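K.L.:
the following block contains a protein sequence and its predicted model.
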Amino acid sequence: MQSETSKESRLVLSFYGDDFTGSTDAMESLTINGLPTVLFLEVPDQSVLRRFPHIKCVGVAGNSRVMSPEEMKQELPSIFKGLKSLGSEYVHYKVCSTFDSSKTIGNIATVLEIGQEVFDSQVTVPVFVASPDLRRYTVFGNHFAAMGENVYRLDQHPVMSRHPITPMSEADLRVLLQDQGLAGRIELINVVDLEQPMEALKLTFKGKVSEESKAVVFDSSRKEHVDKVGELLALSRYSDEPLFLIGSSGVGHAISAVQQASIVEVSKRPAFKEVDQLLVVSGSCSPVTEQQLQWALTNGFEGIHLSLQEVMDDKNGQAAMQNIVDKASEIVKHGKSVIIYTALGPDDPSIKENQRVFRERGASISESSKILGSYLGEVAKLVIQETGLERLVVAGGDTSSYATRQLGIYALEMVTSISPGAPLSRCHSDDPRLDGLELALKGGQFGSVDYFGKVLTCAPNSVQA
C-alpha cells in the first residue's frame, strides 16, 4: 500500500539522470508530452514539492556517468530509496541515448544490481535506450545513433567510438551489460516482436520474462514501437511499488503514451525572456560542438580560450580566474555574447597538452571533467553576478554536471524546446541574482550548427549538424 506522502504527491514518474544534460533531456521529453516536470539537484522533500503543485514528474540531476562502481555503490542506494519514497508509479535511471558507460566508469550493470537491491520485489529490470525522436535506434539488441545525415552502429559512431572517457567498442546492449559484469539472463523484445498485434506481443513478453531474467532490453526504431513499449512497461509493474527501469529519454515518450489520464495541458509554462546577449561555457571536445563554436565565433560571438594551466595554477589561481571573469565581463559590456571554451573539437592540441599536465600531476584523466566543469561553473556564476546576464549555455555532458552545481540553484523547469534533447530551462535559486536565470545544458552531440544562435533568439532548430 502506498504511503500518505505518495498519495499526496500523485507523481507518475521520478528519475535520476546520470548527467545534467541527460536530465534536462528527460525533463523535456516528459514535459512536451503533457507530464510537467521539475528537475532538482537533490531528492526533494514534500515541503519543496509543495512549491510546484502542478507537476506530474520529478527529476534529480546527477553525475554518476563519471563515477566508478564503488562510488555508485556509495551514492546511488540512498538516492534510489529517496525516489522510491516519493510514491511515483515508475522510477527511472536515465542514461544517455548513446549508453555512455564502461566497466570502470558509469557502469550501468552496477546500477541495475543496485536497483534490484532497493526495489527488492522486482526481479527483471526493463532497459529501453532507443529514442527515435533523437535518431537513436535499437535493432535486434544493437544500438545505433545518427550524426548528420548518417546513422552509425554505436561502435562505429564518429563521436562515441572516440569518447575520451567511455569510448564505445560494442553495439549490442546485452553484450555491453555482460561485459560490465551483469550476471544472469538478459532477454530481448526485438523489432519483429514489436510488429505483432498488442495482445500477441503481451503474450510474447510474458513468455520471455521469468524469475531467471535479470533484465529485458527493448528494441525500437519508430514511434509505434515506443508506444508499444510503454504498454509493456505498464504491464511490468509488479505491485503498488514503483517499477524501476533503466533507459534514455525514450522512456518518457513511452510512459506518456499510456498515461492519458495524467496528461495535462501545459499552458502556464514559464515564458522565455527577450535577451540580447548570451554566455556560453564549453568543456566539450565533440566535433558537433566544434562546428557550433566555429559558427558562433564567425557570427558575432567573442571567444576566450581557457587553458588547463590557468585552471590548475596553484600560485595565482584566484587571480587567473578573476582575469577570465574580467575579460568576459568587458566583452559583455561592449554588447557582445561571449564563449569561454577549453577545446575546439577532438583534434585541438590543447587536449593532449591537458592530458600531459594531468599525468605530470598524478591525476586521472577521468578527473578532468570535474576540475574543468567546476571551474567553468564558478566562472559563469561570477560573470552573471558581475554583468546581470540572464541566459547561459553549458556545453558538454560531463561539464554540465559539475558546472551547474556551482551556480547555486536548486531546481530547473523547462521553458521551451530549442533542439531535441537540449531545451532552455528556468532556474530556481535562493540567490535573487540567479533566480530566474535561463539555462540550456547541451550534450556534445546535440544541436544544429547554429545552436548557440538559436538559444540567443529562442528560435527552433534549423540546420542539422
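P.N.:
Ah, there it is.

K.L.:
please count neighbours and contacts with C-alpha atoms only from this point.
P.N.:
Noted.

K.L.:
residue 193 contacts residue 204, correct?
P.N.:
Yes - at 7.3 Å, residue 193 counts as touching residue 204 under the criterion of C-alpha atoms under 8 Å.

K.L.:
quick one, which of those two is more surrounded?
P.N.:
residue 193 (18 against 15; other C-alpha atoms under 10 Å).

K.L.:
what separation do you get for that one and residue 228?
P.N.:
10 Å (C-alpha to C-alpha, to the nearest Å).

K.L.:
how about the contacts made by residue 439?
P.N.:
391, 392, 393, 394, 424, 425, 426, 427 (C-alpha atoms under 8 Å, 6 or more residues apart in numbering).

K.L.:
want to compare, so here's the second one:
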Amino acid sequence: MIGVVADDITGANDIGIMFAKSNYTVDVYSSIQSEDKQLNGTDVLILDTNSRFDEAKTAYQKVFQATKELHKRGVTQFFNKTCSVFRGNIGAEFDAMLDALDEDFAIVVLGFPKNGRKTIQGIHYVHGQPLEDSEFRHDPVHPMTCSNLVDILKSQTNRKVTNIKEGIIKQGSEILREIIYALKKDYQYVIMDVTDQADLKTIANAVYDFKILAGSSALAEELPAVIGKKPEQTLPKNVPEYHQGKGLFCAAGSLMPQTFEQIEYMRARGASVFELDSLCLLDKERFTSSKTQLLNVMVTEINQGKNVILHSTNDPLKVKETKQKAFQQGISNREISQLVSSTLAEMTKAVLQQTGQKRFVIAGGDTSAAVCHRLNISGIRVWKEIQPGLPSCISLKNDPMLFVLKSGSFGHRDFIKQAFLHLKEQLLEPGGVVR
C-alpha cells in the first residue's frame, strides 16, 4: 500500500486522483481513527494533516505522527504531498517524514506542467512567471518572494539540498538513476527540474521504487505506468442522488485569480452569484441581520433550478480594507481568513440542509477543510477527474455526499461549469450502479 501525507484537503484529492485514474482505490482521511475494516481494499491511503497554516513545530508533529500511523498499517512507499509552489512548512514536514521512518533521503518533484508549474535550472515558474513574480508573491499567509527551490528548502531544513537540472533528466531514466545514487552520499533532498510531462515519465522510471517521494502530485500520475495499473476501481456502494429540477451550489473562499475568473465565467452564463462581504463579517450585528436574508435568497434560487455561487470578497481594495479593519480589532490575517472560511462552511451546510441537495463544489483549500469539518466528513473516496488535479469525491459515511474540492489556483476558466455538469451527469442506474 502507498501512503500519502498531505498538508491540506485539496492537495490530498489532487494527488489522490493521480492514482485513481489508474483504477487505484484511494481513500482520504482527516485522521486515522477510522476502523480497520474501512481501509480494506485501499490501494492508496492519504492522511490530511491540514498543517499548511500551522507553526512549523506543530506541522512537524502532525506529519511525524501521520507517517507513523501509515507505517503501522503496512505502507511500504511514502509520499509527502505539499503545495505545488512550496507554500507552508516544507522543511519541517519533509524532515518529519524522514525522522519518523528513520530515513535520510527523499526525491522532491514540484513541477506540474499540466497546471502551469515548471522547474527550470532549479527556478520554479508559474504560468511562465518566476514564482516570486507570480500571484503567490501576494499570498496573505505565505508570500513567496523567492523562486529558487533549493534556497527555499535550505531555509527550512538543516539537511543538505541539491538540484538535478533538465539536461541530465533529458538523458533518460538510467543515467538519472545513476546520478541520484551518486548524490545520495552527500545530500538528503534532491529536487528535480521538470519542464514537461516527458520529464515526469523519466523521473518516474528512475525513482519508482524509492521509499520517500515528496512535492506536488504531478509525479504520482506517472508512477502507476511503472508500478502497475489496476483493472478496476472500487466505488462506495451508496452514491447520493441528484435532485433533478434543483440547482447546484458552489462556495468559493479563494482569492486566487483563477477562481475569480471561473466565477465571472459562470456569472456571464446566468449563474446566480452572491458575495459574502468580508467587511460585513467584522460587524456581527450587521452580518447577523443580512445572513438570513442572503441564505433565503440562495435557497429559493436553488430550489427553482438555478445554480448558485457564494464567494468571499475578492476585490483587492476591499480585501485590503478588511485586513486594515481587522487589524484595528486585533484580528490577524490568518484569523480573518479562518473567519471567512468558517462562515462559508456554515452557510454551505445550511444551503444543503434546506435544499436537500447532496452534491456541491467548494473552491479554496482552507474553505474546503472548513466545509468538510462542518459537514462531519472525515473520510472520502476519490472518484473521477474533471480537469487536471481536480476530482470529484464521495464521502465515506452512512449518508454520503458527492462533491468537488478545488484548489484555488487550479482549473481552467470553465471549471465550475464542468464540475456542475459532472455532478449532474453522475446518476445511478437501476441496481445502484454508477454510470
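P.N.:
Okay, I see it. In this text the structure is predicted, and so the values were computed from the model without any measurement.

K.L.:
now the TM-score, please.
P.N.:
In this superposition the chains share a TM-score of 0.89, using TM-score structural alignment, normalised by the length of the second structure; 421 aligned residues with a C-alpha RMSD of 2.5 Å.

K.L.:
got the contact list for the aligned partner of residue 378 of the first structure in the second structure?
P.N.:
Aligned counterpart of residue 378 of the first structure in the second structure: residue 346 (TM-score structural alignment). By C-alpha under 8 Å, 6+ apart, the residues touching residue 346 of the second structure are 371, 374.

K.L.:
in which helix or strand does residue 346 of the second structure reside?
P.N.:
Assigned by DSSP states H and E, residue 346 of the second structure belongs to helix 333-355.

K.L.:
so the next helix or strand after that helix corresponds to what in the first structure?
P.N.:
Next helix or strand after helix 333-355 of the second structure toward the C-terminus (DSSP H and E): strand 359-363. Mapping strand 359-363 of the second structure onto the first structure (TM-score structural alignment) gives residues 391-395.

K.L.:
can you list contacts of that stretch?
P.N.:
Counting by C-alpha under 8 Å, 6+ apart, 275, 277-284, 289, 400, 403, 437-444, 452, 455-456 sit against stretch 391-395 of the first structure.

K.L.:
same deal with stretch 167-184 of the first structure?
P.N.:
Contacts of stretch 167-184 of the first structure (C-alpha under 8 Å, 6+ apart): 100-103, 107-110, 113, 141-144, 153-156, 160-162, 186, 212-214, 217.

K.L.:
repeat for stretch 309-329 of the second structure
P.N.:
Against stretch 309-329 of the second structure from outside (C-alpha under 8 Å, 6+ apart): 249-255, 260, 263, 271-279, 282, 332-333, 336, 340, 344.

K.L.:
out of those residues, which are inside strands?
P.N.:
249, 250, 251, 252, 272, 273, 274, 275, 276 (DSSP state E).

K.L.:
just these now: which is nearest residue 351 of the second structure?
P.N.:
residue 249 (7.9 Å; C-alpha to C-alpha).

K.L.:
how many neighbours does the closest one have?
P.N.:
If we define neighbours as other C-alpha under 10 Å, then residue 249 of the second structure has 26 of them.

K.L.:
what residues are up against the aligned residue in the first structure for it?
P.N.:
Under the alignment (TM-score structural alignment), residue 249 of the second structure pairs with residue 279 in the first structure. By C-alpha under 8 Å, 6+ apart, the residues touching residue 279 of the first structure are 337, 338, 339, 380, 389, 391, 392, 393.

K.L.:
got a ChimeraX select line for the buried ones in those residues?
P.N.:
With 16 or more other C-alpha atoms under 10 Å as the burial test, the buried ones among these are selected in ChimeraX as follows:
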select :337,338,339,380,389,391,392,393
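
K.L.:
could the contacts of residue 279 of the first structure go into a markdown table alongside distance to residue 65 of the first structure?
P.N.:
Output for the contacts of residue 279 of the first structure, formatted as a markdown table (distance: C-alpha to C-alpha, whole Å):
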| residue | distance to residue 65 of the first structure |
| --- | --- |
| 337 | 31 |
| 338 | 29 |
| 339 | 25 |
| 380 | 23 |
| 389 | 30 |
| 391 | 26 |
| 392 | 23 |
| 393 | 20 |
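
K.L.:
hang on, the earlier thing: list buried members of the contacts of stretch 309-329 of the second structure by neighbour count.
P.N.:
249-255, 260, 263, 271-274, 276-279, 282, 333, 336, 340, 344.

K.L.:
pretty sure residue 129 of the first structure contacts residue 247?
P.N.:
Yes - using C-alpha under 8 Å, residue 129 of the first structure is in contact with residue 247, at 4.6 Å.

K.L.:
please enumerate the helices of the stretch 101-250 of the first structure.
P.N.:
108-118, 173-179, 191-194, 198-208, 223-235, 250-256 (DSSP state H, counting those that start in this stretch).

K.L.:
most tightly packed of those?
P.N.:
Scoring the helices of the stretch 101-250 of the first structure by mean neighbour count under mean count of other C-alpha atoms under 10 Å gives helix 250-256 as the most buried, with a mean of 27.
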